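Participant: Fold the following, please.
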Amino acid sequence: MKVVILAAGYGTRLEKDLKHVESEKHSHLVGLPKSLLPIAGIPLLSYWIRIFKKVEIIEHVYVGTNSKYYEQFKCWAKEWPEFISIVSDGTTDNHSRLGAVGCLDFVCQHFDLHGDMLVMAGDTLFYEDFYLKSMVDIFHKMNEKLPASSLVPVYKCLDEDTVKHGILEVLPNETQVINFLEKPLPQATTSRNACPCFYLLSSHAVTQVSKFLDEKSHLPLEEKDAPGHFLKYLHTRSAMFVYNISGRFDVGNLMSYEKCNNYFLHSKKH
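Facilitator: You can find the predicted model right below:
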C-alpha cells in the first residue's frame, strides 16, 4: 500500500494568526508549512512516518506540496531517502493552488500511482490510542468480502461543531456510509460522525479521483477543493465504511496548533 500526503496548502489561517501575535514564543513557527510544525519538538509528519514504518504493508510515502515549501520538505525527508518522495505541484500562492483533490490527482499522475492507497491531509494528527494496523486489517478483510470498498475514520463531534466538518451518516447499527454532508447545521442531521481527511481507498476508488475532477471541471475551486466533496461523490459509486476513532487534531490555526502541541508534550508515550 502506498501513502499520499496532501501538503500543498499555504496555511493562510495560521499565517494570519501569527501576524497578530507578537510573541517570541511563536517566532519559530513563522514560515513553516503546517505539516512540518514542531509538535512536542518533532515535525508533525515525522509522527506519521514513525507509524507508517511499523506497518509492513506500507511500501512508500509520497508528499505533494508546492513551490513555496518544496525545499523544506526535501530537507525534512532526507532522513528517509528510500521511503519518502516529494513533488511540488508548481503553484506559488493560495490563489493558484490546485486544491486537496487536485493535489491528490497530481501526485498520482506524477508518480503513476495505482492500487490501494492511504490518502491523508498533512496537517492532521490523531490521539495516541489510534492504531493504524488495526484499521488497515479491517480494510483488507472488508475488501475480501466486498471488493472496491473504502474505509474512513470518524469521531464524535459536538452539536455546534457540525458546521466545521464533513459529516457522515451511516446505517443504524452498521458502519456503511449512506450520506455525506459538508459542514451541515446541527438540525440538518442527527449524525455527529465527523470525518477527517484520512482515507483508505481501494484501487477502484483511486481511479475515481480523475473522473471526479473531470466531471466537476466547470465548477469553481471552492466546490471541489475540500476532500469531502470527493467522498460525497465516491460513496454513491462504491461501498464506503467508517472506522471509529476517539479524536484528532487539525493544526489549521494557532489555537488548534497549541492544543495539539500541549497534548503531545504531556503524552505518556512521548
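Participant: Only C-alpha atoms from now on, for both contacts and neighbour counts.
Facilitator: Noted.
Participant: Tell me the spacing between the closest residue to L201 other than its chain neighbours and D116.
Facilitator: If you skip the residues right next to it in sequence, L201 has S150 as its closest partner in space, 4.8 Å away by CA to CA, 6 or more residues apart in numbering. Plainly put, S150 is 9 Å away from D116 if you go by CA to CA, to the nearest Å.
Participant: please give me the structure for this one as well, since I'd like to look at both together:
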Amino acid sequence: MSPTKKTLVIVASSTKETQIERDIKDRYDSKFLRYRGVPKGLLPISGRPALSWWYEHAQDKFDCVYIISNAYNFKHFERWASGVNFPRENILNSGLSTGILQDLAFVHRVKRIQSDIVITGADIIPTEAIHNNHSELFDNKRNFIKTIDDNPAIFGMAFELLQGLDDYIEKVAPTADADQHSRLKLYIITKAFNASVSKLSADDYPMLSYVDASISLQSYLDTWQFCKDDDFNNRCKSFKFQTEPLHMRAYARVGLMGNPSDGFYGKTMSLLISNFWAEVTLIPNHADDQEVEAITILPNPVSDPHKFSSLECLVGVSQIDGYETGDRLLQACCKVFYLHCKKNNIPINTRQGFRMMFETNIPRQVGLAGSSAIITALWKMLSLFYGVTQEQISLELQASLVLKVEWEELGIAAGLQDRVIQAFGGLVYMDFDREYMEEHGHGRYESLDVGLLPKLWLAYVADPDDSGKVHSAVKQRFLNGDQEIIDAMQKFASFTEQARTCLQKKNHKGFAQLMSNNFDLRRQTYGDAVVGASNLRMIELARQHNCAAKFPGSGGAIVLTTNGQDAETEAKDLLQLRRALESEGFVFLEITPMVYDNH
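Facilitator: Predicted coordinates for the structure are as follows:
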C-alpha cells in the first residue's frame, strides 16, 4: 500500500547558468548589480522571488519540502528561506552537482524519505490551472509530469517505484558499474516520463514556461517580471498602508551616581539629556512598490559610509572610525523585535516593508550611550510602525530587550542603566537587586523630579580612544567572587541611595561630594591605567576649579557640578574651567535634561 504522505523535492542544484543569469552578468548598471549571481528561481516576479509564489501554493499540499542546492547558490536559498519561514535544515547543499539522479539519491540518503515524492524546479510560477483546476496533479495515486522542451517541470513518482528501482536494476544488470547503473536509472525514469505526460501544454498555460533555461533577460523584463501583478494587487487591497515618513529620537545619557554598579546588581541614578541624540528615519514602502515587503537599510554617509571620495578617504575613515558600522545595530534590533513579538504572540503585519536609516550627533566612544540610543530609537520606531503598545512590551521589558540586542546579538559589553534611562527619559533611580532581577527580568525603576537636580555640565575628549575596555578585568573578578570588587559595588550602590536623599532634601553640596566619592572609588577599583590619563586630567582640572566630577559612563567624558559656592565665584570658576579644558582639546557644555511624556 502506498504511503499517504507526500514530499516535494525542489531541484536547484544545477551549476550551469541559465540565459537570464548570463545576461545579468553582462549588465553593470545599478538596477542589475544586485541580481548578480542570484539563481533564476529567486529573481523577483511582481515583487517576490519566483520560488516564493510556488512555495506559497505548494507548502500546504506536502508534508515536507526539500530544496537541493549547490555549493554556489546555497547562501542565496538560505537567505530566501529566512524570509518565508522555510526550515533551514531542509535546504541541502549537494556540493558541485553531477546530475539530478545523484542529487535525488543524495536527498533520499540524507533525509531517508519514506513517502511519495514530487520533483520540481525552483523557477515554476504557479498558474490558475495549478491553483484551481488541477489539484489532482498532487494525487499520490498517479505519476505525472509537465514538460517544456523535454525538460521536466513537475514530476511525481510513487514511493514504491523509487524504492524498487535500485533493486530492479541490480536484478536485471547485476554486473553494472556505478556509471552504467545511473544511465539505466535515467532510462527507466525517462520511460516513466513519456508514459505519464500530462495533457497540459505550454501553449495553454504559458506561465509554466518560465522554467525554460533559454529565456533571456529581455524576455524576463518584457513578460515575466510583473506577470503576477494581479495576484500582488489583490494581496494589497485589504491592507491599510502607511504613507508618511516617520522619525524617532533617543537621547544620550549621563550616569549621575552609582555607575558602574548597574552591571553588578548595584544601584544607579541616570539622567537623559537633550544635548545629543540619535534619530531613526523610517520611510514606508508604497503599496505599488514591486518589493513592498522589503526592508532596506540606507547607509548614513558619515556614520556608515559605503562610498568614499577617494582611496585616501577610505583609509582615513577606517583609521578614525574602524569597521564597526551602525548598520549591524539596526539589523540586530529588527531581529530581536520580530522574534520577541513572534514568541509572545504579539501580532505584527509585515506585509508593508520600509527603508530605514539613522543619524546621530552623540560623540563616539566617550560613554554617552550612543549605540544604545540608536537601538532604542529604532525599537520605539518599530513599536510605532507595527502598533505595539506599552501594555504589550513595557518600558522595563523594552530596556532588557535593547540590552539583549547589544549583549547577546552583537557581543557589546553593556549594562541595563543606559537602556532604562533611554526608555523612561528624565531622571531615574535604578535598583538592580539580584533576586528581583532574576525573578522579573528587570530591576526596580523610580522616576524622580528633574527639578531636584543642581546645574550640571559635561566635558569630553574630542579625539577619544575606545571606551569599551574599562570594565573588562573588574567584571571577571566580580564573577570570580572577589570580595574587594563585591564590596566596591555595594558601596557604589550606597552612594546612589544617599544621592537620592540629598536631592530630596535639596542638599546639592552633599550630592556634589557623593559625585567626587563615586569617582575616587572608581579610580581605586579600576586603577589609573584603566581610567586613562585624559580622563584623570579632566577630573583634575574640574577639581582645581572647585567642581565635583565623575564619569557619566565608561570613560571619555566627565559630568560635573559646582561645590556650592556663591553665584559670582561659581561663574568665574566655570569660565576658567572651560578655558582650561578647551585649551587642552576637551569639549565643554552645559547639560539640558530630556523628559519624555510616556503616557
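Participant: ok so, going back, the residue nearest to L201 of structure 1 matches what in structure 2?
Facilitator: S150 of structure 1 maps onto N143 in structure 2, with residues paired by TM-score structural alignment.
Participant: Spit out the contact partners of its match.
Facilitator: Remark: with contacts taken as CA atoms under 8 Å, 6 or more residues apart in numbering, N143 of structure 2 is in contact with F155, G156, M157, A158, S196.
Participant: picking up where we left off before, what touches both of S150 and D116 of structure 1?
Facilitator: Between them, S150 of structure 1 and D116 have L200, L201, S202 as joint contacts when contacts are counted by CA under 8 Å, 6+ apart.
Participant: In strands, which of those residues appear?
Facilitator: In strands, judged by DSSP state E, the following of these are found: L200, L201.
Participant: Considering the shared contacts of S150 and D116 of structure 1, which possesses the most neighbours?
Facilitator: Across the shared contacts of S150 and D116 of structure 1, the neighbour count under other CA atoms under 10 Å reaches its highest value at L200, namely 26 neighbours.
Participant: corresponding residue for that one in structure 2?
Facilitator: Residue correspondence to structure 2 (TM-score structural alignment): L200 of structure 1 is matched to G156.
Participant: What distance do you get for its match to D520 of structure 2?
Facilitator: If you measure G156 of structure 2 against D520 of structure 2 using CA to CA, the figure is 77 Å.
Participant: re the thing from before, quickly check the contacts of N143 of structure 2 for the two that are furthest apart.
Facilitator: For the contacts of N143 of structure 2, the maximum inter-member distance is 12.1 Å, found between A158 and S196 (CA to CA).
Participant: circling back to that earlier point, so how far is M269 of structure 2 from the match of L200 of structure 1?
Facilitator: The spacing between G156 of structure 2 and M269 of structure 2, counted by CA to CA, is 67 Å.
Participant: so which strand or helix has E396 of structure 2?
Facilitator: For E396 of structure 2, the host element (DSSP states H and E) is helix 395-404.
Participant: Would you tell me what the next helix or strand after that helix is?
Facilitator: Counting by DSSP H and E, the next helix or strand C-terminal to helix 395-404 of structure 2 is helix 417-424.
Participant: Provide the aligned range in structure 1 for that next one.
Facilitator: Residues of structure 1 matching helix 417-424 of structure 2 by TM-score structural alignment do not exist; the stretch lands nowhere.
Participant: so how far is the helix or strand just after that helix from its chain's centroid?
Facilitator: On the C-terminal side of helix 417-424 of structure 2, the closest following helix or strand by DSSP H and E is strand 427-431. Computed by CA atoms, centre = their mean, to the nearest Å, the separation of strand 427-431 of structure 2 from the middle of its chain amounts to 29 Å.
Participant: sorry, back to before: G99 of structure 2 versus the match of S150 of structure 1, what's the distance?
Facilitator: 22 Å.
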